[in-house]
Each structure stands twice: as C-alpha cells, then as structure tokens.
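Q: Predicted model, plus sequence, below.
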Amino acid sequence: MDFQIALLLGQDGLTNGAIYALLALALVLVFAVTRVIFIPQGEFVAYGALTLATLQAGKLPATLWLIVALGAAVAALDGAQALRHGGARKLPRILALNLAVPLALWLALANLDLAGLPLAAQVLLALAVVVPLGPMIYRLAYQPIAEAPVLILLIVSVAVHVVLIGLGLLFFGAEGTRTPAFSEGTLELGATTLQYQTLWILAASVVLIVALYAFFGRSLYGKALRATALNRTGARLMGISTTMAGKLSFTLAALIGAFSGILISPITTLYYDSGFLIGLKGFVGAIIGGLASYPVAAAGALLVGFLESYSSFYASAFKEVIVFTLIIPVLLWRSLTTHHAEEDE
C-alpha cells in the first residue's frame, strides 16, 4: 500500500465512520431513554434514501401510505384512551396530529410536480414522510410495554425490524437505487481528491452532532431527555413525561437515520434491506460506548469506519467479519470490569 492508496482508504473510512457515528448516537439515545435496543434504526436509512429516489422519479412514495395507516392506528388508540379517561376535548388535537397532517401531506404531494422540485425541497419532503414513522412506531410497538424487561423490548425490536424489511420490499422492490449528488465535482487537496458529496457528508455529520450537543445542553426538551436517561422514576416524579421522552427520542433517531440514508445514497447503491448492515455497524460503535457514552460511541463508530476501509484492502472477503469481531474484546472487557446487577422486576 502506498501513501496515495492510504489516503483514499482513509477518506472512505472517515466518510463511512461519520455515518456510523450518527447512527451510533441515535442508538445510544434511544437505549438511554427507553432501554430499547433499536434494531430497526437501519431501516430508516434505507427508507429515507429510497423515498427520496421515489420522489425524484415523480412518484408518490409508498411510505406515505404507511404513515397514513399508522397515523390512523395511533389516532384510534389515543382517541379511545382519551374517551376512557373523560378527555373528549382532546379528540380534535389527536385526530389533527395523527390523521389530518398525514392526509394533508399526501394531498400536497399528489398535487406537486415532484420530479421538478429543487433537491432541497425533495429532501425536506422525504424527511417529512419518513421521520413521523419514528414516534408512530414507538406509540404502537413500544409504549404499551415501556416498563417491560430489556429482553422483551429486544424481541419487539426484532419483530419491528422484520416487518419493516418486508414492507420495504413491498414498497420499493428488490432493485437498488442511487440518487443524484448534492454537488457534482471534486476538490483537490494536496495528494488526495475529495468528492463534493463526501464534503457534504462530513459537514452535515458535524452539524448534526453539534446540533445534538446544543439540543441536550441548552434546550428544555434535551434536558428532559437527559433526565429520563439518568433516572426514569425521578424524571417522572419531577413532572417529565417518559412517554413524551420516548416519542422524542424515536423522532430524533428516525431523523438521523433518514438523513443519513439521504446523505449516502449518491455514493452507494441502496436496497430495501441495505440499512440493516449499516445500522449494525453503527451498533458496533454504540457497543464500544457501552450504549451510554455519546463521545465514546462516536469515536468507536469512526474506528469501525477506518477498520472496514483498510480491511477491505487487505482482506476484502473478510472485512465484515473483522468489523463485527471488534465487538468480542469490547464485550469481554466490559464483562470483566462491570459488576452484574439484576434488573428490577
């Protein structure tokens, strides 16, 4: 390997590691707040990219029908719960948020020239279609069993992952797709050449990480999420809704996943099931951070990106094995240094 190849591999590792870092942060956030190991995180990557590709083809994305169906289910559950507790006055708000908004979005998309819209508008519309799936999935699949043991929540995550994979195949088909780059061209930096899309990925990743840092440190909702992550019972006693915290964490996870898929779709072909492997590599970074530390998880995800890139040069047939083997020493170390505590019943 010469210096030029090393730089190219390092560029790929940094680009992939930035995406894995975003997914790792989302996984740590969801687990810290809800105790859910969110296996379907990768599906939002695929849904975001493929929804954008569908919009650019001038078609209505099938994910639009999914948010309408899930919104109707959420409206039915919340409406029934409100009526049982004498909260009939809440019904208009419930119906507006969960049913009227998705239908209004469908109506708007049906009357727009989707293929002729600017790229920024297409990206925003794709996010508007995919991101609501996060809190809806939390409401339907996780909120009813929010106090269940972690193992039960993990089993539900596996079930949600399988359902979303099947729906992805139904919605988008088995063929892969790419989207146009945000900016065409390359930038010469000494001995290496950077594509503008790579710069977009790195810049957007840094902006998202800084925005998350500011959100958790400065905003009221961010502090509520941190309080819930530290002590759910204490947060509830202080008037913080753990249900709100769960929905907000899933919304952020869906936003990060969908936007990550949109960022990488111009540089790699994505299929309906591509997000699973990408999400697993983000999960490796989250495991390195103990599903608790955001900086360590981000650093671990960058390590995964570089390890994957350089191992693809030396042993391309075993690069996935090498990446996932990284979990073994981390788990062994944590097993030897962490005292086991029985989960409260």
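A: Ah, there it is.
Q: When you work out contacts or count neighbours from here on, use the C-alpha atoms and nothing else.
A: OK.
Q: Now the helix or strand harbouring Leu154: buried residues?
A: Using DSSP states H and E, Leu154 maps to helix 150-172. Neighbour counts over helix 150-172 (16 or more other C-alpha atoms under 10 Å) mark 150, 153-154, 156-157, 160-161, 164-165, 167-168, 171-172 as buried.
Q: okay, pairing it with this:
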Amino acid sequence: MNLQIAMLLGQDGITNGAIYALLALSILLVFTVTRILLIPQGEFVTYGALAMAAIQTGQPTALVWLVLALTLVDCLMDLYGAVRASHGFRFPKWVPIKLGYAGLLVLLITQLPLASLPMAMQALLTLALVVPLGPQIYRLFFQPVAGAHPLVLLIVSIAVHVAMVGFALLVFGPEGARTEPFSEAGLTLGPVTLNSQTLWVIAVSLGLIIGLFLFFERSLYGKALRATAVNRMGARLMGISPVLAGKATFALAALIGALSGILIAPLTTLYFDSGFIISLKGFVGAIIGGLASYPVAALGALAVGLIEAFSMFWASTYKEIIVFTLIIPFLLWRSLTSRHVEEDD
C-alpha cells in the first residue's frame, strides 16, 4: 500500500463514516428519548435515495400513496381518541392540516414535471415525502405501546422494519438505483481528488452532528426531550408531552435518514433492502458510544467507516465480519464496568 492508495481508502472511509455517524446519532437520538431501538432507520435512507432516483427519472413514485394512507389512518385514530376523551369531544385541530399536507403532496407528485425540476427542488420534494413517515410510524405503531417493556418495543421495531422492506420492494422494485451528483467539481489534495459529492457528505454530516449535539446538550427543548427518557411521568407532570417528544424524535430520525440517502445515492447503488446493513453499521457506532454519548458515537461510526475501507484492501472477503466484530469488545467492556441494577416492575 502506498500513500495514494491510503488516501483513497481514507476518503472512502471518511465518507462512509460520516453517513454511519448520522445514522448512529439518529439511533441514539430515538433511544435516549423513547427507549426504542429504531431498527428501520436504514429504510429511511433507502426510501430517500430511491424516491430521489424516481423523481429524477420523472416517475411519480407510489410512496406518496403510502404517505396518504398513513395520514388517513392517523387522522382516524386522532378522531377516535377525541370521541373517547373523558372531557368531551373536541375536534383535533391538526387533522385538516395533515390531510391538506398529504393532498398537496399527491397533487405535486402527480402534476409537476419532476424530471425537469432543479435538483434542490427534487431533494426538498423527496424530504417532504419521507420525513412525515417518521412521526406517522411512531403514532401508529409505537405510541399505543410506548410504556411497554423494551423487549416489546424491539419486537415492534423489527416488525416495522420487515414491513418497510417489503413495501420498498413493492414500490421501487428489485433493481438498484443511483442519482445524479450535486455537481461535477472536485478538490485536489496531492495525489487524490475529492469529488464534490464527498465534500457534500462531509459538510452536511458535520453540520448535523454539531447541530444535534448543541441542541441536546445546550438547549432547553433538547433537555426536555431527553427528560422523557428518564421519567415519562415526571416529564408529563412538568408539562413535557412524551407523545410530542416521540413524534419529534422520529421526525428528526426520518429527516437524517432521508438526507443521508440523498447524499450517498450518487456515490453507490442502493437497493430496496440496502438500508439494514447501513443502519447496522450505524448501530455499531451507537454501541461504541454506549447509547448515551453523541460525540463518542460519532467518532465510533467514523472509525467503523475507516476500518471498513481499509478492510476492503487487506481482507475484502471478511470486511463485514471485521466491522461487526468491533461490537464485541465494547459490549464486554460495558458489561464489566457497568453496575447491574434490578429493573423495576
């Protein structure tokens, strides 16, 4: 291995590690607020990438009909809850807004000349399609069992993952897809030329990582969201809505996942089931951070990307095994250094 090869592998490792860091932070974000391990986090990545690819080809993606269907079920559940409320029926004010948003999306997807739109508009339209799936999934599948045992939440998370993979196969098909790069420019550093898409991935990832860290560590709203993970009843007594916190974190996770898919789609071909492996590597980074520390999780995910890249050179056949084996020493270290506390019934 010479310097040029090392720099090329390092570029790939940093690019992949930046995406894994975003997913690690998403998993950590959802877990610290709701105690849910978001297994389908990777599906938001594939939905974002494949929806963007469909828009660039000018095809009205059927994903909009999923958004509409989930919106209708969400509104029906809100109306049912209002009818059963003990303080009398009050029409939910968010129902017309939700229905109007879903109807506007259907109109835009079916009527706009998607292929001729500017790339920024295509990306915004993709985010508008994918991000609402986050709070809708929480409302329909996790909110009814929010107070259940973590094992129950994990089982529900796995079921949602399987359902989302199946729907992706139905909507996007088994063929992979790539999107057009944001620009063709590059930055030359010695013997290596960094393409513009790599720079976009690194810049956006750094911005999101710093923003999330500042939000949860320095802002009142971020601390309020974290308080719901410590004590849901206490947070409710202090005026913090656990339901709103859950929906907000799932929306953020969907935003980060969809944005990650848009960023990496020009660099690699993604398939309907590609999200699971990607999110698993982000999960390794989250485990390195102990499912508690945002900076350590980000650094751990970056290390995963670098190890994966250099493993492809030295032992490409075993690169996945090497990456996932990283989780074992950290779990062992956590088990030896953590105090065992009996869980309350």
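A: Received, thanks. Remember, it's a predicted structure, so these values are computed and weren't measured experimentally.
Q: what range in the second structure does the helix holding Leu154 of the first structure sit on?
A: Mapped onto the second structure using TM-score structural alignment, helix 150-172 of the first structure spans residues 150-172.
Q: Mean deviation, the matching stretch versus the first structure?
A: After superposition onto the first structure, the mean distance of stretch 150-172 of the second structure to its aligned counterpart is 0.4 Å, using mean C-alpha distance after the TM-score superposition for the first structure.
Q: now that stretch: how far from the chain's centre is it?
A: 14 Å (C-alpha atoms, centre = their mean, to the nearest Å).
Q: wait, what's in contact with Gln143 of the first structure?
A: Thr243, Gly246 (C-alpha atoms under 8 Å, 6 or more residues apart in numbering).
Q: does the residue nearest to Leu206 of the second structure when sequence neighbours are not counted sit in a helix or strand, and which one?
A: If the residues on either side of it in the chain are set aside, Leu206 of the second structure comes closest to Ala18, at 7.8 Å by C-alpha to C-alpha, 6 or more residues apart in numbering. Of the helices and strands defined by DSSP H and E, Ala18 of the second structure is found in helix 3-34.
Q: in terms of contact count, name the helices or strands touching that helix.
A: helix 41-56, strand 192-195, helix 196-218, helix 220-230, helix 242-264, helix 275-288, helix 294-314 (3 or more C-alpha pairs under 8 Å, 6 or more residues apart in numbering; DSSP states H and E).
Q: rewinding a little: pretty sure the residue nearest to Leu206 of the second structure contacts Ala301?
A: Yes. Judged on C-alpha atoms under 8 Å, Ala18 of the second structure makes contact with Ala301 at a distance of 7.4 Å.
Q: what are the ranges of the helices in the stretch 51-200 of the second structure?
A: 63-83, 94-111, 119-130, 133-137, 150-172, 196-218 (DSSP state H, counting those that start in this stretch).
Q: any chance of those helices in CSV, plus distance to Lys281 of the second structure?
A: Formatted as CSV, the helices of the stretch 51-200 of the second structure follow (distance: least, C-alpha to C-alpha, whole Å):
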stretch, distance to Lys281 of the second structure
helix 63-83, 26
helix 94-111, 32
helix 119-130, 22
helix 133-137, 21
helix 150-172, 16
helix 196-218, 16
